[in-house]
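Trainee: kindly generate the corresponding structure for this input.
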Amino acid sequence: MASFEVIGGKALKGEIVPQGAKNEALQILCAVLLTDEPVTISNIPDIRDVNKLIELLRDMGVKVGKLSTDTYRFQADAVNLDYLDTPEFVAQGRSLRGSVMILGPMLSRFGKCQLPKPGGDKIGRRPLDTHFVGLEKLGGKLTLEGKDFYRISTQGRLHGAYMLLDEASVTGTANIVMGAVLAEGTTTIYNAACEPYLQQLCKMLVRMGAKISGIGSNLLTIEGVERLGGTEHRMLPDMIEIGSFIGLAAMTGSEITIKDCQIQELGLIPDTFRKLGIQLEFRGDDIFIPAQEHYEIDTYLDGSILTISDHTWPGLTPDLLSVILVVATQAKGTVLIHQKMFESRLFFVDKLIDMGAQIILCDPHRATVIGLDQRNRLHGITMTSPDIRAGVALLIAALSAEGRSVIENVEQIDRGYQYIDKRLTALGAQIRRL
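Mentor: Sure, this is the predicted structure:
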């Protein structure tokens, strides 16, 4: 396994361009299975999870052509359904969380799909119930083989249905939408996710010929069509990476400009960092973060301690809470971080405590951070990256810390962040891949 050696305590400076959105890519790439016509997608991030999904599509028989460093053309006119019964497919599906996104399009277009329980981060329970319950309401019949292999099929076309989702799952909503666009009749999805990535998927499907109304709300209405055509699509910049760079600038006292951010799609992210006392300036579609010696956490109007928590869109994405927690360790003041969705995502704070941070882990979902106000800098240690988001949070901590840190298992970071060591080195960071 690879490691990063980080020499911290250095201010960075310069401009950085965020990669394409990882969470959007996993949905958009699977949508190419809905048509036999070419689909061109640009701003695709060159990261492990996305590359493994592209490899899976290619092995399923999708024609894949790389047009430039971030642009691919896909054509699913000869999908090999027999490949889904091979040991190779099972191994690929188990290793990649994004493999779950083939369920909706495969069932919708080909009438069947099978899938082993997908892999991915060990951040707590991530049930697939919303996916399967929604697809079953459209007419899919689910069979469970053992504890972790699923088969779903339908006789003829899927049919439209009304459903009220028990959770506003982004990937669950996406799978149901991709199942419904080719179904017979009208599908109504209430309590649908409405994240920008889901909006991007719906807009792409509409360009392909789908009939979807309510995009951007939690009530989607889909009139099924006979077939979809090809299209071109450009993905949004990754909001998680943008937030990570804001946190990095604050922790290291750096002056950084983040380019081409699509600020209107960032939701609460800029204001959440402002609550930590971080100064941001919008310059067109760029975000400028000046070098700050200190930043102070807000309190509520009555003086009580600020709580920052995750929520479904338009609430704060859970993927940024690890970074926000790290940034708070060097702020002035105290904040309660409440991670509602995943019960294991805060279990990296022991490493921050070993670095000198003052954190009380209240329970699996909540941690209280007492900021050090830059008076006592973190110090370098050897640590292991447990998941994508905790991994980049630990990298930010190491870059702000005094001395040498080693971060092991950086393959987790590579799953979600494109050439992160090279891009940060260009800003003046000292990172060496071992």
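Trainee: when you work out contacts or count neighbours from here on, use the C-alpha atoms and nothing else.
Mentor: OK.
Trainee: please, where are all the helices along the chain?
Mentor: With DSSP state H, the ranges of helices along the chain come out as 22-30, 48-59, 87-95, 103-110, 129-137, 170-180, 196-207, 239-252, 269-275, 321-328, 349-354, 388-400, 411-414, 420-425.
Trainee: from the contact counts, what lies against the shortest one?
Mentor: Going back to what we said before, that points to helix 411-414. helix 388-400 (3 or more C-alpha pairs under 8 Å, 6 or more residues apart in numbering; DSSP states H and E).
Trainee: list the buried residues for the helix it packs on?
Mentor: Buried residues in helix 388-400, counted by 16 or more other C-alpha atoms under 10 Å: 388-400.
Trainee: can I get the residues you listed in a markdown table including distance to residue 249?
Mentor: Listed next are the buried residues of helix 388-400 as a markdown table, based on distance: C-alpha to C-alpha, whole Å:
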| residue | distance to residue 249 |
| --- | --- |
| 388 | 19 |
| 389 | 17 |
| 390 | 17 |
| 391 | 17 |
| 392 | 13 |
| 393 | 12 |
| 394 | 14 |
| 395 | 13 |
| 396 | 9 |
| 397 | 11 |
| 398 | 13 |
| 399 | 10 |
| 400 | 9 |
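Trainee: one more, for comparison:
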Amino acid sequence: MQTHFTEDQLRDPAIKRANEILRSCVHCGFCTATCPSYQVLGDELDSPRGRIYLIKDMLEAGRPADKKTVEHVDKCLSCLACMSTCPSGVHYMHLVDHARAHIEKTYRRPLFDRLLRWTLARIIPYPGRFRWAMRGARLARPLRKFMPDPRLEAMLEMAPPKLPRPSANDVPQVFPAKGVRQKRVALLTGCAQKALDTDINDATIRLLTRLGCEVVVAKGMGCCGALTHHMGKERESHAQAAANINAWMREKRGDGLDAIVINTSGCGTTVKDYGFMFRNDRLAEDAAAVSGMAKDISELLMELDVPTADMGQRVAYHSACSLQHGQQVKTHPKTLLKRAGYEVVEPADPHLCCGSAGTYNLMQPEISKELQKRKVTNLEAKTPDIISAGNIGCMIQIGSGTGIPVVHTVELLDWATGGPKPRKLSPTAH
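Mentor: Sure, this is the predicted structure:
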């Protein structure tokens, strides 16, 4: 793609990077075949190629974002399926992230939109606040059909009927390895996950310590910054990311770290991009080191001696977009589940998003519900006993549309190697 940025514009590192990405696009349109929003809406401007044109025009002109550009960029899930499909290697993630930051700085949204986004950014990344919000939403849930905006209805529908108690495992501490220590790893415990499903981190710690890992929950660690990053709120997201970088590097420089393990793939994609996010910052070296140590739980488990088992249950594996497209981790979870003796099946169109995508299911509920319906239909067609996924957002999204239990991959592996049966599989769980 031909671009016309001025020399003065290209002195800005963000514009320089955007120019590199735009020039790598050859307009082939392969991305439209795998773009979920284009599949639902059928509008060229709601495909990666269409959004790239809008972003190019906005950035080249050096103007504030307009309503049309904002509308179509907002409908992007950042599922990154386009990056898996693109034969030219267009790094759409960095381009759309830059566009969102530009929108946040230059576009004045309607008052209700601003309040909604402000509220989400100040609640979801903080587990304590999020718990209180979920309790309030649960009380107001019977009134959801009377909400004046479908986004408020979606937020009330998200509230689970019951929240688990906070886990003692999620506070800063060290869990010693069982037997001979093979690795020392830091666990990102997440934010919303700590409020919605404490079983995931508990299972991760049991499994890793059983396999010879010393697991550290680092002091000062918090939200990875993904949620605010994808809303274009760079100041907030970079502050959250910087706190994590400092927390993990203290551990690295202290007793050492072999890896930073992440069991929420949406967080993993962002942490692995810290090096890019801070490339022009005083934390550049530390951020690059953290990104280099970051591993999805399935990547780390492939390095360990996970024993085989013979579980027998039929598991439909849902590959989270942030894992298969954002991190290009596609086979490890299935390999591990098969090694544990599960019968693993995959739904049709496994590359398409379930519609969760961070806060997308709250901000774009109509598109999200259509994608949820398609994903659940494809998963249920495989008649599984269990649906497995590696991302809390996907688990909540799919679980709210089916009666089949949705369990994190690590919970199934923990069960197969001596841990307790996941609570979601008990008859009283539904």
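Trainee: report the TM-score for the pair.
Mentor: Here the TM-score for the pair of chains, by TM-score structural alignment, normalised by the length of the second structure, is 0.26; 187 aligned residues with a C-alpha RMSD of 7.2 Å.
Trainee: related to what we said a few turns ago, most widely separated two among the buried residues of helix 388-400 of the first structure?
Mentor: Greatest spatial distance among the buried residues of helix 388-400 of the first structure (C-alpha to C-alpha): 388 and 400, at 18.9 Å.
Trainee: what is the burial count for the nearest residue to residue 64 of the first structure once chain neighbours are set aside?
Mentor: Closest residue to residue 64 of the first structure apart from its sequence neighbours, by C-alpha to C-alpha, 6 or more residues apart in numbering: residue 74 at 4.8 Å. For residue 74 of the first structure, the neighbour count with other C-alpha atoms under 10 Å is 24.
Trainee: try residue 335 of the second structure
Mentor: Using other C-alpha under 10 Å, residue 335 of the second structure is surrounded by 14 other residues.
Trainee: do the one 10 residues further on as well
Mentor: Around residue 345 of the second structure sit 18 other residues, with neighbours defined as other C-alpha under 10 Å.
Trainee: excluding residues flanking it in the chain, which one is nearest it?
Mentor: residue 316 (4.8 Å).
Trainee: max-length helix in the second structure?
Mentor: helix 234-253.
Trainee: circling back: I'd say the residue nearest to residue 64 of the first structure and residue 30 touch.
Mentor: No: counting by C-alpha atoms under 8 Å, residue 74 of the first structure sits too far from residue 30 to count as a contact (10.2 Å).
Trainee: so residue 289 of the first structure sits against residue 252, correct?
Mentor: No: using C-alpha under 8 Å, residue 289 of the first structure makes no contact with residue 252, being 11.4 Å away.
Trainee: and these two? Which one has more around it.
Mentor: Shown here are residue 289 of the first structure and residue 252; by other C-alpha under 10 Å, residue 252 has more neighbours (26 against 23).
Trainee: please report how far that one lies from residue 400 of the first structure.
Mentor: As judged by C-alpha to C-alpha, to the nearest Å, residue 252 of the first structure and residue 400 of the first structure stand 5 Å apart.
Trainee: now swap in residue 234 of the first structure and tell me
Mentor: Counting by C-alpha to C-alpha, the gap from residue 234 of the first structure to residue 400 of the first structure is 34 Å.
Trainee: and if you look at residue 49 of the first structure?
Mentor: 28 Å.
Trainee: what about the closest residue to residue 162 of the first structure other than its chain neighbours, how many residues close to it?
Mentor: Using C-alpha to C-alpha, 6+ apart and skipping the chain neighbours, the partner closest in space to residue 162 of the first structure is residue 188 (4.7 Å). Here the number of neighbours of residue 188 of the first structure (other C-alpha under 10 Å) works out to 21.
Trainee: could you do the one 10 residues further on as well?
Mentor: Counted with other C-alpha under 10 Å, the neighbours of residue 198 of the first structure add up to 23.
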